[in-house]
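A.B. asks: Model the structure of this input:
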Amino acid sequence: MTTVIRVVLVDDQALFRAGIRMVINSQPDLEVVGEAGDGREALDVVAKTRPDIVLMDIRMPVMDGIVATTELLRREHPPRIVMLTTFDLDEAAARAIRGGASGFLLKDADPEFLLAAIRGVHRGSSVIAAQATTDLFSRFAEPAPKRPDAFAQLTHREKEIFAFAARGLNNSEIAAREFLSEATVKTHVSRILAKLGLRDRVQLVVYAHDHALI
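C.D. replies: Below is the predicted model of the structure:
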């Protein structure tokens, strides 16, 4: 039986939501279970529907997406949140990702990329628009603190794989460069995330940039 990924759309433009809903509901493994036109409404909709993924617009009336995301991530068992933005390099998106969002998507992204991104975030193992995320944090970098003690716990091999992952390479690309199997790379990445207390590869990119590790 196919697991259906439950999605909530949050955007103040009803026409935009209708288009995204049509794309998502065309897939047998995806379903839009709720919609909201602003961040405050989103808090209620998410509480009622308990989705796996929330697609959250950044700029909305009443309550914007940054505030709503912060509130949702404080809850027990929060959904994964993907920010929607019209700007390729958006400081607000950078703040949201640092705060725990799972990445960001441009509103004009191709439907195929949107669907792949939702599935990837649901798996918890994919960075959305990895290069765009890297560029985003390079542009809006904050002063780097000293290298954290946790990073010293990584083995030499783990530090090598960390560097590749932080630059946006996926498991197959890292495996080809390091002459390893994808399964081995996946295991290394899981250990790196555990040692550093990170949730996913998006947080790994944030961690690398915040601590000037790449």
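A.B. asks: Going by C-alpha atoms from here, please, whenever you check contacts or count neighbours.
C.D. replies: Noted.
A.B. asks: ok, now which ones touch the residue nearest the centre of the chain?
C.D. replies: In the chain, the residue lying closest to the centroid (CA atoms, centre = their mean) is Ser102, at 1.9 Å. Applying CA atoms under 8 Å, 6 or more residues apart in numbering, one finds that Ser102 lies in contact with Arg80, Ile81, Val82, Met83, Val121, Val127, Ile128, Asp200, Val202, Gln203.
A.B. asks: Show me which pair in the residues you listed is furthest apart.
C.D. replies: Spatial extent of the contacts of Ser102 (CA to CA) is set by the pair Met83 and Asp200 at 15.7 Å.
A.B. asks: got the contacts of Ser102 as a markdown table, with distance to Ala94 and neighbour count columns?
C.D. replies: Output for the contacts of Ser102, formatted as a markdown table (distance: CA to CA, whole Å; neighbours: other CA atoms under 10 Å):
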| residue | distance to Ala94 | neighbour count |
| --- | --- | --- |
| Arg80 | 16 | 22 |
| Ile81 | 13 | 27 |
| Val82 | 12 | 26 |
| Met83 | 10 | 25 |
| Val121 | 17 | 22 |
| Val127 | 14 | 26 |
| Ile128 | 13 | 23 |
| Asp200 | 16 | 21 |
| Val202 | 11 | 29 |
| Gln203 | 11 | 23 |
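A.B. asks: Proceed likewise with the subsequent sequence, for comparison:
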Amino acid sequence: MTDIRVAVVDDHPVFRLGMVALLSTLDGIEVVAEASSAAEAATAVTGDVDVVLMDIELGDGSGVEATRDLLARLPAVRVLMVTMHEDDDALLASVRAGARGYLVKGAGPEEVERALRAVAHGDLFLGAAVAERAMGFLASPRGAVPAVFPELTDREREILDLVAAGHDTATISRRLILSPKTVRNHTSNILTKLGVPDRSAAIVRAREAGLG
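C.D. replies: Below you'll find the model as predicted:
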């Protein structure tokens, strides 16, 4: 009897097909949907799905944004992020988006099964390759942005901190796993809320407040 219904979302066909083949060998697990993009995932993933294996980088956007949109529509679905990256920013962005697990693509079959079952049952799963580093990151103050500019949202303050540090839109997009368009929209909102004419003026204001 199937007790965990899975959707696999990955824009790399070889990896996606390989993951589907692996999951089909596991007792009590059935792949009920596949998608190669965020757009396909929006229609392929329904309330019949228990767990989504979500690639963090999709051809038409970010798996983090796709996860956020998916959970807004189907809050009972659990997301296990699958990625080539072990960096802190990608992990933090995934957890903030609501993902319940974070697994590196180099993980073996046993770890994939363990992650899938853990997430399906409501546990938070971090692969062995990232768990120790994640604990160190969460325990460190380096990820915190000072609580300045209360008129900004947490995400806007985070982006302003990176802008003040001299990062361009493309770099911020990669670090926060957001699309460039989303970063530009947030930046425009920041300028409006701070009442400054451009990024240079925003950088001056941010650095005076201790950001960057």
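A.B. asks: Just tell me what the residue nearest to the centre of the first structure corresponds to in the second structure.
C.D. replies: Counting by TM-score structural alignment, Ser102 of the first structure lines up with Arg100 in the second structure.
A.B. asks: Where do the strands of the first structure begin and end?
C.D. replies: Assigned by DSSP state E, the strands in the first structure fall at 5-10, 30-36, 53-57, 80-85, 104-106.
A.B. asks: mean deviation of the third one from the second structure?
C.D. replies: Taking mean CA distance after the TM-score superposition for the first structure, the mean distance separating strand 53-57 of the first structure from the aligned residues in the second structure is 0.4 Å.
A.B. asks: In the second structure, what range does that strand match?
C.D. replies: Counting by TM-score structural alignment, strand 53-57 of the first structure sits on residues 51-55 of the second structure.
A.B. asks: How about the matching stretch, which residues are buried there?
C.D. replies: Neighbour-count burial for stretch 51-55 of the second structure flags Val51, Val52, Leu53, Met54, Asp55 (criterion: 16 or more other CA atoms under 10 Å).
A.B. asks: And for stretch 108-118 of the second structure?
C.D. replies: In terms of neighbour count (16+ other CA under 10 Å), stretch 108-118 of the second structure has its buried residues at Val112, Ala115, Leu116, Arg117, Ala118.
A.B. asks: farthest-separated two in these?
C.D. replies: Based on CA to CA, the longest span within those runs between Val112 and Ala118 and measures 9.9 Å.
A.B. asks: Now stretch 180-197 of the second structure: buried residues?
C.D. replies: Going by neighbour count (16+ other CA under 10 Å), the buried part of stretch 180-197 of the second structure is Pro180, Val183, Arg184, His186, Thr187, Ile190, Leu191.
A.B. asks: now the first one: how far from Val14 of the second structure?
C.D. replies: Counting by CA to CA, to the nearest Å, the separation of Pro180 of the second structure from Val14 of the second structure is 27 Å.
A.B. asks: Pull the contacting residues for Leu124 of the second structure.
C.D. replies: The contact partners of Leu124 of the second structure, by CA under 8 Å, 6+ apart, come to Arg100, Gly101, Ala118.
A.B. asks: let's go with 7 Å and repeat that
C.D. replies: Neighbouring residues of Leu124 of the second structure by CA atoms under 7 Å, 6 or more residues apart in numbering: Arg100, Gly101.
A.B. asks: hang on, the earlier thing: including distance to Ala144 of the first structure, could the strands of the first structure go into JSON lines?
C.D. replies: Formatted as JSON lines, the strands of the first structure follow (distance: least, CA to CA, whole Å):
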{"stretch": "strand 5-10", "distance to Ala144 of the first structure": "33"}
{"stretch": "strand 30-36", "distance to Ala144 of the first structure": "37"}
{"stretch": "strand 53-57", "distance to Ala144 of the first structure": "28"}
{"stretch": "strand 80-85", "distance to Ala144 of the first structure": "24"}
{"stretch": "strand 104-106", "distance to Ala144 of the first structure": "23"}
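A.B. asks: right, and Arg5 of the second structure touches Glu34 too?
C.D. replies: No: at 11.5 Å, Arg5 of the second structure and Glu34 do not qualify as touching, with contact defined as CA atoms under 7 Å.
A.B. asks: These two - which one has more neighbours?
C.D. replies: Glu34 (20 against 17; other CA atoms under 10 Å).
A.B. asks: which residue sits closest to the equivalent of the more buried one over in the first structure in space, ignoring its chain neighbours?
C.D. replies: Correspondence of Glu34 of the second structure to the first structure, assessed by TM-score structural alignment: Glu35. Closest residue to Glu35 of the first structure apart from its sequence neighbours, by CA to CA, 6 or more residues apart in numbering: Leu9 at 4.7 Å.
A.B. asks: and that neighbour, how many neighbours does it have?
C.D. replies: The number of residues packed near Leu9 of the first structure is 26, by other CA under 10 Å.
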